[in-house]
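> Mind folding the following:
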Amino acid sequence: MSSHCETEDTFEDDDLSPPAAAVGAGAGAGCHRLVADAGAAGVRLDKWLSTSLPDLSRARLQMLVRSGLVEIDGRTIVDPALRIKPGQTACVREPVTVPDAPAPLPMPLDVLHEDEHLIVVNKPPGLVVHPGAGNPDRTLVNGLLHHCGGRLSTGSDPQRPGIVHRLDKDTSGVLVAAKTDAAHEALAGQFAARLPGRTYLALVWGTPMPPAGTIEGQIGRHPKNRQKMAVLDPGAGKYACTHYRTLEVFCGGEISLVECRLETGRTHQVRVHLSSCALPLVGDPLYGRKSVPRAWAGRLRGFERQALHAVEVAFTHPVTGETLRFRAEPPEDMGALIETIRRNTNR
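Alright, predicted model coming up:
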């Protein structure tokens, strides 16, 4: 008796739409997805779940079922004794307790600019921006609260103080946070109006054709995989626009370094747009290639994230009116990868 299991994680994205309502204690939920195989035929639901999810006790799973937090093929089930059929898909939503407000936590920050109204940092890869389901602490917000002495804007979500825009967990680069509510409101207005200039560097498989251009398309949740976003039909999702240009082409066109300038900021926008053009990011676990060419396997060993870096952000200071521009070169891992690819190209 076995199953295939995936766990839905919270998206750390760069979507500039207004943040969702705060997640209170017990309100958020991660989803464990399971598919029953032939060995599960006729087995009680609670027994099958406890075997498939050994970290959760059978009593805990029975409580989740009776609370309406388990679905079978999209239908809510409240009977733990239900008999399972092969091929059925279950979704188990486990409530996650998130603190009412993030706590300050000391951590090293690469501060590019700071004044009494805002702070600009160079976020390293692997750091989640704000608390959420699965990431209750040790986020950039916790570090900013400590660094700024708790002085960050409240915004509309107590879990995201100061956060005006976001980056994926494994995307590095420049990020702006507000210290005051007035600065937050003004900066959020700029981002909503698409005024700030935001530029990314991406390593992609393949060669963009033409070498420069614009990718447009509605982006929304993937219809079959909620962990992913996708380019949808007109009228669905949110309008997204990415301007790109090719900076370098390596190894006869196998890999390219591409600069992307965002006109909008949707969830996973650069990753989705480039992937939709058959230019998936190197190292992207969600939208990337299913398999890496054997010749590249050794060269890419140890690089376990999407090769995406927010290299520059430009905006108008919300108080002084000054045009500010901040740039941060790719971190060591991505910089070393680019140099490795260059060396192999020049051999």
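
> alpha carbons only for contacts and neighbour counts from here, please
Fine.

> Arg289 contacts Leu279, correct?
No: with contact defined as Cα atoms under 8 Å, Arg289 does not reach Leu279; the gap is 9.4 Å.

> Looking at those two, which has the bigger crowd around it?
Neighbour totals were compared for Arg289 and Leu279, and Leu279 leads with 24 against 17 (other Cα atoms under 10 Å).

> quick one more, to check against the first:
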Amino acid sequence: MSHNNSDQFQEYHLEVPDDETSGTRLDKYLASKIEDTSRTKIQEALTEGHITVNRKKEKASYPVEAGDVLDVRIPIPKPPEVQAEEMPLDIVYEDDDLLLVNKSANMVVHPAKGNWTGTLVNALMWHTDELSEPEEDTVRPGIVHRLDKDTSGLLVVAKNDKTHRILSEYFRTKDIERTYWAIVWGTPDKKEGTITGAIGRDPHHRKRMAVVPEDKGKSATTHYRVLEYFDHLTLLELKLETGRTHQIRVHLADNNLWVFGDQKYGGDSVRYGPNTGSRKQMFNNLFASLQRQCLHAKTLGFEHPTTGEMVQFDSELPGDFQQVLGMLRQNCKPEHIY
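Down below sits the predicted model:
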């Protein structure tokens, strides 16, 4: 399948392979093959004449056959204008060029489908509007990098184009230090090590990422160091060389080190050790109160784009993360390393 964006359409070209089951309804077949497209949208596109089978218009009930050539144009809806919203922000540092925010878990960074409000960008737009003088153009915050919705921690935000360009280059050339803390199921073979492996879309779960062959994804490197052992779990410090989607969670899960509480990648069940009695109940209670993965972007260091000074920022572990750590230290024979 190939696809591209035209002016107002997402375009797809599909050829039904010989080993596909024939006879499936056209609308059902396309909905299963095209990401983020519902059967209703497919039916609407068919009605409006945006889909052809072997260069001919067909109905939604057309039975797909091996060898069929399907050309699809799905209208791209115009996104709503992003609005500033007054929300509390934990700002660690701020000057005229940039700011560091300690993002809470469950906050989406950037507005997108399904999350046009309540995001970090909505909050930053309000915050920077408050800073700018009425006669000046509104300062729009520039997101340089992102964190997953359910990952907490430090994000740097550019307040002008020049700073955004410089910071973006830092991330591209790896001239920035980022460390994360994570609680994981299992124990690495060594106290320190490096995980590599290209990351791309999981061919079996379209909403997940996976370690894939080099030609199917983007190269990724994650360094780890053990901070503390807890029977069948470990507290890790992780440093990123690259910033791929879900990189830490995917790299760890691929090495049988699932991030504690991670619902998407299998860390929200008892992976190691006894799964009975009070131990099982303790972990189930932690999963219920946590409702996310135990992953926190703890430090961020870089050369300030304006002053040239090396700056380093650190953030406290959030309360839910600390609660899990406290329970493990109390119940799982901790062994401190750092």
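
> I'd like to know how many residues surround the counterpart of Leu120 of structure 2 in structure 1.
By TM-score structural alignment, Leu120 of structure 2 lines up with Leu140 in structure 1. Using other Cα under 10 Å, Leu140 of structure 1 has 25 neighbouring residues.

> now the residue of structure 2 positioned farthest from its centre: how far from Glu48 of structure 2?
Distance from the centre of structure 2 peaks at Lys56, with 39.6 Å (Cα atoms, centre = their mean). Using Cα to Cα, to the nearest Å, we find Lys56 of structure 2 at a distance of 13 Å from Glu48 of structure 2.

> cool, and Leu227 of structure 2?
According to Cα to Cα, Leu227 of structure 2 and Glu48 of structure 2 sit 59 Å apart.

> Those two: which is more packed in?
Taking neighbours as other Cα under 10 Å, Leu227 of structure 2 and Glu48 compare with Leu227 leading, 18 against 9.

> before we move on, back to that, between Arg289 and Leu279 of structure 1, what contacts are shared?
The contact sets of Arg289 of structure 1 and Leu279 do not overlap (Cα atoms under 8 Å, 6 or more residues apart in numbering).

> Find the nearest non-adjacent residue to the match of Leu120 of structure 2, please.
Leaving aside its sequence neighbours, Leu140 of structure 1 sits nearest to Val129 (Cα to Cα, 6 or more residues apart in numbering; 4.7 Å).

> residue contacts, Cys332 of structure 2?
Contacts for Cys332 of structure 2 (Cα under 8 Å, 6+ apart) come out as Phe230, Asp231.

> What is the aligned counterpart of it in structure 1?
Counting by TM-score structural alignment, the partner of Cys332 of structure 2 is Thr345.

> Aligned to Leu167 of structure 1, what sits in structure 2?
Checking TM-score structural alignment: Leu167 of structure 1 goes with Leu147.

> pretty sure that match contacts Val109?
Yes: Leu147 of structure 2 is in contact with Val109 according to Cα under 8 Å; the separation is 6.9 Å.

> For the stretch 1-150 of structure 2, which segments are assigned as helices?
Using DSSP state H, counting those that start in this stretch, the helices found in the stretch 1-150 of structure 2 span residues 26-33, 39-47, 120-131.

> Let me have those helices in TSV, adding distance to Ile195 of structure 2 as columns.
Formatted as TSV, those follow (distance: least, Cα to Cα, whole Å):
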stretch	distance to Ile195 of structure 2
helix 26-33	32
helix 39-47	39
helix 120-131	30
